[in-house]
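Asker: I'd like to go over a predicted model; first the sequence, then the structure.
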Amino acid sequence: MASPLLWTLFLISIIFFLKSHAEQEDTPITRFQQYLRFRTDHPNPNYTAAVSFLINQAQSINLSTRTIEFVPGKPVLLLTWLGSNPKLPSLLFNSHLDSVPAEADKWIHPPFSAHRTDDGRIYARGAQDDKCIGVQYLESIKNLKSRGFSPLRTVHISYVPEEEIGGFDGMEKFAVSSEFAELNVGFVVDEGQASPGDEYRVFYGDRTPWELVIRAEGIPGHGAKLYDDGAMENLMKSVELISRFRETQFDFVKAGKAANSEVISVNPVYLKAGTASNTGFVMNMQPSEAEAGYDLRLPPMADPYALKKRIAEEWAPSIRNMTYTIKEKGKLRDHLGRVIMTSTDDSNPWWSIFKKAVEATGGKLAKPEILLSSTDARYIRSLGIQVLGFSPMINTPVLVHDHNEFLKDTVFMKGIEVYESVISALCSFDGVYDQVI
C-alpha cells in the first residue's frame, strides 16, 4: 500500500498537470491571458503583436477588420459586425491597446505573465485597465453568433492607442476623422472602473485635465534683505490662495455634499526656484524667478470662464509681476456650447436599454458617476454622441495603475455574459434618438 507521502505527491502532480493543461486550452480565459502578455506598456508600447492577435480573433468569428494609422506606428483597429439595417446609426464599443508601466519588483507575480492563481486571480498590467473589455467584446459576440443572433444595427469595436498618455495620437484624431464620420455612430460604450461592492459602476462624464503653470518675477537681492515684490514672495502668495481654493473644494467632499469627481481638484506637482550652485543653491541670494505647476481636473459642470478669471485676477495677477499658461487637455463644452455629459434618465433611450440589459443578467447599476480622471470617451462626447463608461467588474478592488493589478476569472466570465445582454439589446433598438451633432 502506498504511503500517505506518495499519495500526496501523486495528487500534487495531478493538480499541476491539470493546471498546465488548462493553461494550454483555447478558452476565453486563456485568450484573455494571451492578450495580457503582449507588452503594450509605455513608454515603448509594441502594438503589432496585440493587433495581430485581435485580428485573428475577429476573423475567426467572421468580423471584418480594418487598421488605420493617423500617426505611423500607432494603429487604430476597427472591427465590424454588419447589421441587417446599416442605415440606422451604429454602435461602437471602444477600448485602448496601451497600458501604463509596471514596477516588476513590487508585484507578487510578474506583471506581464498573466499568472492565474488557484483562487482565480489573473495578475497582469491591463487586467482591469482595460484589456478585459477588449476581449469580452469579442467573446460576447462570439457567443451571440453561436446562438444565431443577428444584429439590427451595425456593431463596431475599436481598439485605440495612446489612451494612457492622453489619446492625442489615438482617439482624438480618430474621432474627428472622415473614417469615424462614416461609421454613423449613434451610441458608444467605453471603459469604466471596477466596483468593490456588488453594484456595477457606470460613468456619464469625465473630468477635463488642465495643466497650470504660474511664474513670478522680481528683482534679485541679498538673502538677508526684506523687500516687497520678490519672485518667491509673490509666488508664495499665489500658493496660499490656491491652497485655500483647494480646501474649499475638498470641504464639499469631506462634508458629503459632492463626490471627488464632482469638484475641481487642484494639486501642486512641482516648484522651481533658486539660483543654482555647484553644491546645490545659493542660500544668500533671493532668486529673480520662481515657478509652480498644478494639475487641475474640472468636472463637466464647472465654469471654465470663471476659473480662468480667478487665475488671471487672483492666482497669477500681472500686477504682482506674474504670468501663467494653461494647457487644456480636453473640452468642457461641445461645439454647440452644451455641457459634455451623457443623459442617464428616461430622456435617453440608450440609457434605458442599457440599464435593463444589465439588470437582465441579475446585475444592478450603482448611481451614475463622473469619472475621477479622464478617458477617450471625452473626445466622442464632444461630438454630441452619447457615451457610457462601463467595465463589468463587481466585488473587485480598484487597482487601476496600481501594483498587483488583477481580475478574477469568474468576474471576467460574468462580464462576457453582461456584454452579451448589452450588445444584443442595444443593437436591436429600432427607435430613433434625436441627438444634435
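Answerer: Sure, I can see it.
Asker: For the rest of this, base every contact and every neighbour count on C-alpha atoms.
Answerer: Fine.
Asker: For stretch 25-43, measure first residue to last.
Answerer: End-to-end distance for stretch 25-43, by CA to CA, to the nearest Å: 32 Å.
Asker: before we move on, what about stretch 381-391?
Answerer: Stretch 381-391 end-to-end distance (CA to CA) = 18 Å.
Asker: what sits up against that stretch?
Answerer: Outside stretch 381-391, the residues that touch it by CA atoms under 8 Å, 6 or more residues apart in numbering are 133, 185-194, 200-205, 331, 333-335, 340-343, 377, 380, 415, 435-437.
Asker: roughly how far out does that stretch sit from the chain middle?
Answerer: Relative to the chain's own centre, stretch 381-391 is displaced by 12 Å; criterion: CA atoms, centre = their mean, to the nearest Å.
Asker: ditto for stretch 106-117
Answerer: Relative to its chain's centre, stretch 106-117 lies at 22 Å (CA atoms, centre = their mean).
Asker: what do you get for stretch 35-48?
Answerer: 16 Å.
Asker: what does stretch 175-189 give?
Answerer: 19 Å.
Asker: in that stretch, what's buried?
Answerer: By neighbour count with 16 or more other CA atoms under 10 Å, stretch 175-189 contains the buried residues Ala175, Leu183, Asn184, Val185, Gly186, Phe187, Val188, Val189.
Asker: what residues are up against the fifth one?
Answerer: Gly186 makes contact with Pro89, Ser90, Leu91, Ile385, Gln386, according to CA under 8 Å, 6+ apart.
Asker: how far away is the nearest residue to the first one once chain neighbours are set aside from Lys272?
Answerer: By that I understand Pro89. Among residues not flanking Pro89 along the chain, Gly186 sits closest, at 4.7 Å (CA to CA, 6 or more residues apart in numbering). According to CA to CA, Gly186 and Lys272 sit 47 Å apart.
Asker: what does Ser391 give?
Answerer: 40 Å.
Asker: More neighbours: the two, which one.
Answerer: Legend: neighbour count by other CA atoms under 10 Å for Ser391 and Lys272, higher for Ser391 (27 against 11).
Asker: element containing the more buried one?
Answerer: Using DSSP states H and E, Ser391 is not contained in any helix or strand.
Asker: With adjacent residues omitted, what lies nearest to it?
Answerer: Gly192 (4.6 Å).
Asker: Number of residues surrounding the one you found?
Answerer: Neighbours around Gly192, by other CA under 10 Å: 25.
Asker: go on, His21?
Answerer: His21 has 10 neighbours, counted by other CA under 10 Å.
Asker: Going along the chain, name the strands of the stretch 51-200 of the chain.
Answerer: With DSSP state E, counting those that start in this stretch, the ranges of strands along the stretch 51-200 of the chain come out as 64-71, 74-81, 90-96, 115-116, 121-123, 155-160, 185-190.
Asker: What subset of the contacts of stretch 381-391 is buried?
Answerer: By neighbour count, with 16+ other CA under 10 Å, these hold 133, 185-194, 200-205, 331, 333-334, 340-343, 377, 380, 415 as buried.
Asker: here's the one I want to compare it with:
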Amino acid sequence: MTDSRPGIRIIRWLKIIVSVVFATVFLLFTIASIRTLSLDVNIGLQLARWEKTNNLSLVLDGAQREALVARFKDAIRVPTVSFSETHSNTSALLDFDTLLRRAFPTVFSSSLVQHELVANYSHLFWVRGSQPDLEPYLLLAHMDVVPASEADGWDAPPFSAQEIDGFIYGRGTIDDKCAVMGILQALEYLLIRGYAPRRGFYIGLGHDEEVSGYNGAVNMARLLKQRGVQLLFVLDEGLAILDGVISGLDGPAALIGVSEKGAATVKLSVSTAPGHSSMPPRETSIGILAAAVKRLEDNPMPRLFGRGPERATFQHLAHKFRLPLKFVMSNLWLFSPLLGRVLEMKPETNAFVRTTTAVTIFNSGVKVNVIPSYAEAYVNLRIHSAHLLQEVLDLIHLTVADQRVKIDLVQGFDPLPVSSADEKSFGFQIIKKTVLDMFPTVTVAPGICVGNTDSRNFKDLTRDIYRFAPVWFKPGDPQRFHGINERISKKNYEELVVFYFNLIQNFDLQQLPEPHSSVHEL
C-alpha cells in the first residue's frame, strides 16, 4: 500500500534529489582529487636520452664579457625609432647597419654566411648547413623601437644605455635589440670557434616591426617564398620567463608562444549638422559617439577562456601551483568558467580570456563655441584565438546599435594558427630543452602572445611559429615593455647570448628522441 499524501511524496523526492546531488558532487570531487594527486610533473620529453649536439661551450673571461656588454650598449644608443608606417629614423637605421658590421665581422665575412639587405634596411642572413636535406629554420628579431622621451619619467635617458644597479636602461633593451644582438653575437662566437651547422638556417632582422613590418618582414617573407623556401619553424620575440608574475605559481615559468591574437583597428564616426554652442541640439556628434564608445566599454566581448591555447598554459603549469589553485588548474574540465571569471578581474590576465577592446583615439571639435559636425574614435581590438575578425565586427555593430554611428574597419586580421607543442614538436621541444639545460628550476609551458610580431608574415612558409626569448620578468617588469624604464640586466643579456649559442647547436639534431614515458593527459 503506497502513501498518497502529497507532503510525504515531496519529502521523498527531495531526499532522492539531495542524495543524487550529494553523490554527484562527491564523485566529481573524487575524480578531481585523483587527477590532482596523479599529475605527471615530468610533462614532455625526458632529457637524458638526447643526442649531444652542443659540443661547443661558451665561457667568457671578464674582458670578453665587458666587450660583449659594450657592443650591446652601442646598439641601444642608436635611436632606430619607427614613428609610423611612413616615418622611420632612416639615418639611425644606416648607423645601425654600420654598427652590426663592425661588431660582428666574422658573421659578415664568413663563407658559410650569405647576407643581403631587404627593403634597404632589413637584414636577411642564410647560414649554409652541411646537410641540405635537413629542413631550415628562421630566427627572427627586429631592430626598430617605439618612441621614448626622457620627459616621460625615465630614470635614465632612453637612448643612453646607462647602467644602474647592474641593469642597462634604454629603449630596445628587451624589445627587441637584446635578441638582435644576442643572435648575431652567438653566431659570431660559433663561427670564430670553427662551428659549421648541419641544419641550415636563416636570420631575419626587420626594421619596421613596430609599425606592422610592411616593408621589412613582408618583403623578407616574399623573397623566401619566391625562392621556394619552406621552414621547419620560426622563432621570434614574444613571451619570456616569468618569475613571481603569475600569482600562486611555485617558481618561474618560461612561456613559449604558440600563437598570437589577431588584431583590428575600427573607426567609429558620427556626422551631424554644425551649430552655435548657444543653441545646442539635444544630442551632438560628440555625445552620440561618446555613448557608442561607452556601450563598447560597458559590454566587453564574451569570455572565451578554455577555447584557445591559454588552456594548455595552465595545464602545463598545474603541478607547480600551490593548493588550492593546484586543485583548480588540474581540473579545468570542471573549473574553466570559474577561472575565466577570476582572470578577467585584472587587465593583464583579462587579455587571455577574451577579445579586448581599447578606445585609443577620440577626435572632434575645433572651437569652444562651435557644435562640431563630425566626431571620430578609433578602437583597437586584440582578437582571441576562438574568435574571427568578422565575428568581432558583427559584435561591435550589435553593441553600438545606432545607425547614426558609422563603423569602418581600418585594418585587421584573424588570430594566428596554433603551433604544435606536443612531444613530437621539433621546434618546441628543442627550445624547451635549451631552456631547461640553462635554467633547470624553470617550468616550460606553451603560451599565447597578446601582442603581434613580425612572425605572422611567415605563416605561409611554416606550420610552426614560436615566440620566446629568455628575458626574465619580475613583478612590474611587463609594464616596462613599451613603457618607461625599459631595461635588462647585464647578466640576463649574457644569458641570452649563451641561450642562442646553445640553441643553434641543438637545432642540428636530425630528429627528436623517443620519449621515455607517455604524456599525462590533464
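Answerer: Thanks, I have it. Because the structure is predicted, anything quoted here is derived from the model rather than measured.
Asker: Would you give the TM-score for this superposition?
Answerer: The TM-score (TM-score structural alignment, normalised by the length of structure 1) is 0.78; 392 aligned residues with a CA RMSD of 3.2 Å.
Asker: Name the nearest of the contacts of Gly186 of structure 1 relative to Gln57 of structure 1.
Answerer: Nearest to Gln57 of structure 1, judged by CA to CA, of those is Leu91 at 19.8 Å.
Asker: Kindly indicate the member of the contacts of Gly186 of structure 1 with the most neighbours.
Answerer: Gln386 (25 neighbours).
Asker: In structure 2, what residue corresponds to it?
Answerer: Matched to structure 2 by TM-score structural alignment, Gln386 of structure 1 sits across from Asp464.
Asker: Please report how far its match lies from Arg227 of structure 2.
Answerer: Per CA to CA, Asp464 of structure 2 is found 19 Å from Arg227 of structure 2.
Asker: got a list of what Met393 of structure 1 touches?
Answerer: Contacts for Met393 of structure 1 were tallied using CA under 8 Å, 6+ apart; they are Gln193, Ala194, Ser195, Tyr200, Val411, Phe412, Gly415.
Asker: If we use 6 Å, what do you get?
Answerer: By CA atoms under 6 Å, 6 or more residues apart in numbering, Met393 of structure 1 lies in contact with Ala194.
Asker: mind checking the SS state of Val387 of structure 1?
Answerer: Following DSSP: H, G, I helix; E, B strand; the rest coil, the label given to Val387 of structure 1 is strand.
Asker: which one in structure 1 is aligned with Leu124 of structure 2?
Answerer: Correspondence of Leu124 of structure 2 to structure 1, assessed by TM-score structural alignment: Leu78.
Asker: Just give the nearest non-adjacent residue to its match, would you?
Answerer: Ser158 (4.7 Å).
Asker: so what's the one you found up against?
Answerer: Counting by CA under 6 Å, 6+ apart, Ser158 of structure 1 has contacts Leu77, Leu78, Asn94.
Asker: ok, and the most crowded of the residues you listed?
Answerer: Within the contacts of Ser158 of structure 1, most neighbours by other CA under 10 Å means Asn94, with 23 neighbours.
Asker: residue in structure 2 matching the residue nearest to Ser391 of structure 1?
Answerer: For Gly192 of structure 1, the aligned residue in structure 2 is Gly238 (criterion: TM-score structural alignment).
Asker: separation between the most centrally placed residue in structure 1 and Ile141 of structure 1?
Answerer: The geometric centre of structure 1, computed from its C-alpha atoms, lies nearest to Thr375 (CA atoms, centre = their mean), at 4.0 Å. Distance from Thr375 of structure 1 to Ile141 of structure 1, counting by CA to CA: 24 Å.
Asker: All the strands of the stretch 201-350 of structure 1, in order from the start?
Answerer: Counting by DSSP E, counting those that start in this stretch, the segments of the stretch 201-350 of structure 1 that form strands are 203-206, 208-217, 221-222, 265-273, 276-277, 280-281, 285-286, 289-298, 322-328.
Asker: what range in structure 2 matches the last one?
Answerer: The counterpart of strand 322-328 of structure 1 in structure 2, counting by TM-score structural alignment, spans residues 405-411.
Asker: repeat for the first one
Answerer: Residues 257-260 of structure 2 are where strand 203-206 of structure 1 aligns, with TM-score structural alignment as the criterion.
Asker: what about the matching stretch, how far off from structure 1?
Answerer: Here stretch 257-260 of structure 2, set against structure 1 after superposition, deviates by a mean of 1.7 Å using mean CA distance after the TM-score superposition for structure 1.
Asker: Touching stretch 17-33 of structure 1 from outside, list them.
Answerer: The contact list for stretch 17-33 of structure 1, computed with CA under 6 Å, 6+ apart, reads Ala114.
Asker: Next, the buried residues of that stretch.
Answerer: Neighbour counts using 16+ other CA under 10 Å place Glu23, Pro28, Ile29, Thr30, Arg31, Phe32, Gln33 of stretch 17-33 of structure 1 among the buried residues.
Asker: got a markdown table for those residues, with distance to Ser352 of structure 1 and secondary structure too?
Answerer: Formatted as a markdown table, these follow (distance: CA to CA, whole Å; DSSP: H, G, I helix; E, B strand; the rest coil):
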| residue | distance to Ser352 of structure 1 | secondary structure |
| --- | --- | --- |
| Glu23 | 39 | helix |
| Pro28 | 29 | helix |
| Ile29 | 31 | helix |
| Thr30 | 34 | helix |
| Arg31 | 32 | helix |
| Phe32 | 30 | helix |
| Gln33 | 33 | helix |
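Asker: where exactly do the helices run in structure 2?
Answerer: 6-37, 62-77, 90-103, 105-109, 177-192, 216-226, 285-298, 310-317, 325-329, 332-343, 347-350, 389-400, 426-438, 490-506 (DSSP state H).
Asker: Can you give me the neighbour number for the residue nearest to Leu144 of structure 1 when sequence neighbours are not counted?
Answerer: Residue nearest to Leu144 of structure 1 in three dimensions, not counting chain neighbours: Glu420, with 6.7 Å by CA to CA, 6+ apart. For Glu420 of structure 1, the neighbour count with other CA under 10 Å is 23.
Asker: which one in structure 2 is aligned with Glu420 of structure 1?
Answerer: Using TM-score structural alignment, Glu420 of structure 1 sits opposite Phe501 in structure 2.
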